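Student: Model the following, please.
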Amino acid sequence: MVFTSKYCPYCRAFEKVVERLMGELNGTVEFEVVDVDEKRELAEKYEVLMLPTLVLADGDEVLGGFMGFADYKTAREAILEQISAFLKPDYKN
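Tutor: A predicted model of the protein is given here:
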């Protein structure tokens, strides 16, 4: 999940990064963009303290994530590193 707000300029920029990642990681990672102003209870559940925040979860189990803006390369590397235990080893390239 990607927690954002329509009032956050970094969130708008990060959503473009997420769109690119959605195309590349389709089938491996599913992204849901969550506006914290509309789903405050979900943001509280995942203890979102900063925007944007990316939470990697498998069901209710949090696998990882990060807070703050990240460029495409940094975000991709962080996501793949954190979920590598759940991926086939040859996908990491």
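
Student: drop to CA atoms for contacts and neighbour counts, all remaining ones
Tutor: Will do.

Student: Could you list which residues are in contact with residue 83?
Tutor: 56, 63-64 (C-alpha atoms under 8 Å, 6 or more residues apart in numbering).

Student: Kindly indicate which of those lies nearest residue 34.
Tutor: Among the contacts of residue 83, residue 56 lies closest to residue 34 (C-alpha to C-alpha), at 13.0 Å.

Student: So that closest one: helix, strand or coil?
Tutor: Secondary structure, DSSP: H, G, I helix; E, B strand; the rest coil: residue 56 is strand.

Student: Here is a second sequence; please produce its structure as well for comparison:
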Amino acid sequence: MNFPVIVKDTLGAGSIGVEVMNSYEEVESFLNSNRNNSDIMVEELIQGEQFGTEIHGVEGRYSVLPPIAFSVTKEGITDPLSSVKFGPE
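Tutor: Prediction:
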């Protein structure tokens, strides 16, 4: 795995609580801190345009929307509290 990486809660919503870390020491410090209070996932950060989709519906009747592009923060991750979504034209 290459740095930078993102560290996030496995039960989070979108990218809420995601942290970008640039070294093994940063990740190790996080894992040994009080901030690590749940199951976490570590993923290599892939730079570039961020895409996602949304699923709407009720049990047995779901619709998957076309892919959408998300705006990103200066760290290169999406921020669900201030994200701008761009749909297909």
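
Student: Let me see the TM-score of these two.
Tutor: The TM-score (TM-score structural alignment, normalised by the length of the second structure) is 0.28; 44 aligned residues with a C-alpha RMSD of 4.1 Å.

Student: Can you lay out the contacts of residue 83 of the first structure as CSV showing distance to residue 82 of the first structure?
Tutor: Shown next, in CSV, are the contacts of residue 83 of the first structure (distance: C-alpha to C-alpha, whole Å):
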residue, distance to residue 82 of the first structure
56, 8
63, 7
64, 6
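
Student: Make a ChimeraX selection of the buried ones in the residues you listed.
Tutor: Applying 16 or more other C-alpha atoms under 10 Å to the contacts of residue 83 of the first structure, the buried members can be selected in ChimeraX as follows:
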select :56
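
Student: contact partners of stretch 54-64 of the first structure?
Tutor: 1-3, 46, 65-67, 79, 82-83.

Student: count of residues packed around residue 45 of the first structure?
Tutor: 8 (other C-alpha atoms under 10 Å).

Student: One more: residue 68 of the second structure?
Tutor: 15.

Student: now residue 74 of the first structure
Tutor: So residue 74 of the first structure, with other C-alpha under 10 Å, has 10 neighbours.

Student: can you tell me the helix or strand for it?
Tutor: helix 72-83 (DSSP states H and E).

Student: got the buried residues for that helix?
Tutor: 72, 75-76, 78-80, 83.

Student: how about JSON lines for those, with distance to residue 34 of the first structure added?
Tutor: As requested, the buried residues of helix 72-83 of the first structure are exported to JSON lines (distance: C-alpha to C-alpha, whole Å):
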{"residue": "72", "distance to residue 34 of the first structure": "19"}
{"residue": "75", "distance to residue 34 of the first structure": "17"}
{"residue": "76", "distance to residue 34 of the first structure": "19"}
{"residue": "78", "distance to residue 34 of the first structure": "20"}
{"residue": "79", "distance to residue 34 of the first structure": "18"}
{"residue": "80", "distance to residue 34 of the first structure": "21"}
{"residue": "83", "distance to residue 34 of the first structure": "20"}
